[in-house]
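Asks: Need the 3D shape of this:
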Amino acid sequence: MDDMFNNLPHFLIGIGLVLLIIEVLMGFTTILLLTLGISMILASGLMYVGILDEALLDAFIAVAIIDAVLTLAVWRPLKLLQRDRAPKEVKSDWIGTQFDLESDVAPGKPGTARFSGVVWTVKSTSTLDKGETVEVVKVEVGVLHVQPI
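Replies: As a prediction, the model looks like this:
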């Protein structure tokens, strides 16, 4: 174990690179691994150029300070990248499809339709009678929004 700390800058840069690789593989989901990995690499660089002593305590202090500064600097921009966005409208081949209704449909009273062995819920903003020909104008998961032709 003593040999592991004989070259502390190499050890820090190795651990820093491993943390950055883990962060990339996880898809930049945590800010901590990113800032900690960069902090270890920067502390290692400071040791290589002689600004920082190659002592374990100095390394811990340097990594902690650099990590705190980096976290404060990148927290808000990275959180903005992770925020939820409005769902995109589904583009589907079903839009424009015409069919005859199998049941009555009214606002607040959906009907059903069977296509390719799947039972779809059919919704409309207007009252439609069974057997009426309609066109699909919007598709959601398991739901066809239709309008009369």
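Asks: hey, let's count contacts and neighbours off CA atoms from now on
Replies: Will do.
Asks: So what's the residue count around residue 38?
Replies: Residue 38 is flanked by 21 other residues according to other C-alpha atoms under 10 Å.
Asks: so who does it touch?
Replies: Listed by C-alpha atoms under 8 Å, 6 or more residues apart in numbering, the contact set of residue 38 reads 16, 20, 67.
Asks: Confirm for me that the first one is in contact with residue 41.
Replies: Yes: the pair residue 16 / residue 41 is scored as a contact, 5.5 Å apart, by C-alpha atoms under 8 Å.
Asks: Let me know the secondary structure of residue 131.
Replies: coil (DSSP: H, G, I helix; E, B strand; the rest coil).
Asks: what about it, how many neighbours?
Replies: Residues near residue 131, counting by other C-alpha under 10 Å, number 12.
Asks: Now the second one, please; I'll put the structures next to each other:
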Amino acid sequence: MNLIVEHLPEALLVIGILALIIEVAILGFASFVLFFLGISLVISGVLMLAGVLPETVTAALWSNVILTGLSAAVLWKPLNRLQQENKPQAVKSDFSDRQFVLEEDVDARGLSQHSYSGVMWKLKSKETIPAGTLVQVERADVGVLWVTPID
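Replies: Next comes the predicted model:
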């Protein structure tokens, strides 16, 4: 304990960097608590090394309380918004862009079927497509190929 107090700025920097590494690498920004704490520890250590803050445990405690609260107040909304901006993206499958001629009329009910790769697939479309039309697979769901006519 005496070693940490003697080298308090360096200890704050090391603990702060470890907290940031754990938050980012291991937890993957799941909770921002270690991130805010790590930022405050690093800033406190730098301020002590620069001589702005005294190298005491009390100064370290209060500066970290204030800096953690301040960083949480400033960065909470932007980081939370950044976390929630995951929009689902359409995945291209092996069936995408496959073209074939319909043997039966196709509509949204999925009564028509098409054999592909040894599997009978239900065919669905947002619009009614007559038999004999060249179509392209738009997307594939479980057991269903959604098709659109090719002009």
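Asks: Would you format the contacts of residue 38 of the first structure as a markdown table with neighbour count included?
Replies: Shown next, in a markdown table, are those (neighbours: other C-alpha atoms under 10 Å):
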| residue | neighbour count |
| --- | --- |
| 16 | 24 |
| 20 | 20 |
| 67 | 23 |
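Asks: ok, of those, which one's closest to residue 107 of the first structure?
Replies: residue 20 (52.7 Å; C-alpha to C-alpha).
Asks: isn't that closest one right next to residue 34, touching?
Replies: Yes: with contact taken as C-alpha under 8 Å, residue 20 of the first structure and residue 34 are classed as touching, separated by 5.7 Å.
Asks: Nearest spatial neighbour of residue 64 of the second structure, chain-adjacent residues omitted?
Replies: Once flanking residues are discounted, residue 64 of the second structure sits nearest to residue 40: 5.3 Å by C-alpha to C-alpha, 6 or more residues apart in numbering.
Asks: Distance from the longest strand anywhere in the second structure to the middle of the chain?
Replies: Longest strand in the second structure, counting residues (DSSP state E): strand 134-141. Remark: strand 134-141 of the second structure is offset 29 Å from the chain centroid, using C-alpha atoms, centre = their mean, to the nearest Å.
Asks: mean shift of that strand relative to the first structure?
Replies: On superposition with the first structure, the mean distance recorded for strand 134-141 of the second structure (mean C-alpha distance after the TM-score superposition for the first structure) is 2.8 Å.
Asks: which other residues reach that strand?
Replies: 92-93, 95-102, 145-150.
Asks: how about 7 Å then?
Replies: 95-102, 145-150 (C-alpha atoms under 7 Å, 6 or more residues apart in numbering).
Asks: mind listing the strands for the first structure?
Replies: 98-100, 111-115, 118-123, 133-140, 143-148.
Asks: so who does the residue nearest to residue 22 of the first structure when sequence neighbours are not counted touch?
Replies: Spatial nearest neighbour of residue 22 of the first structure, chain neighbours left out: residue 33 (7.7 Å); criterion: C-alpha to C-alpha, 6+ apart. Contacts here follow C-alpha under 7 Å, 6+ apart; on that basis residue 33 of the first structure touches 19, 20, 23.
Asks: Of those residues, which ones are shared with the second structure?
Replies: Among those, the ones whose aligned partners also touch in the second structure (both residues aligned by TM-score structural alignment, their matches' C-alpha atoms under 7 Å) are 19, 20, 23.
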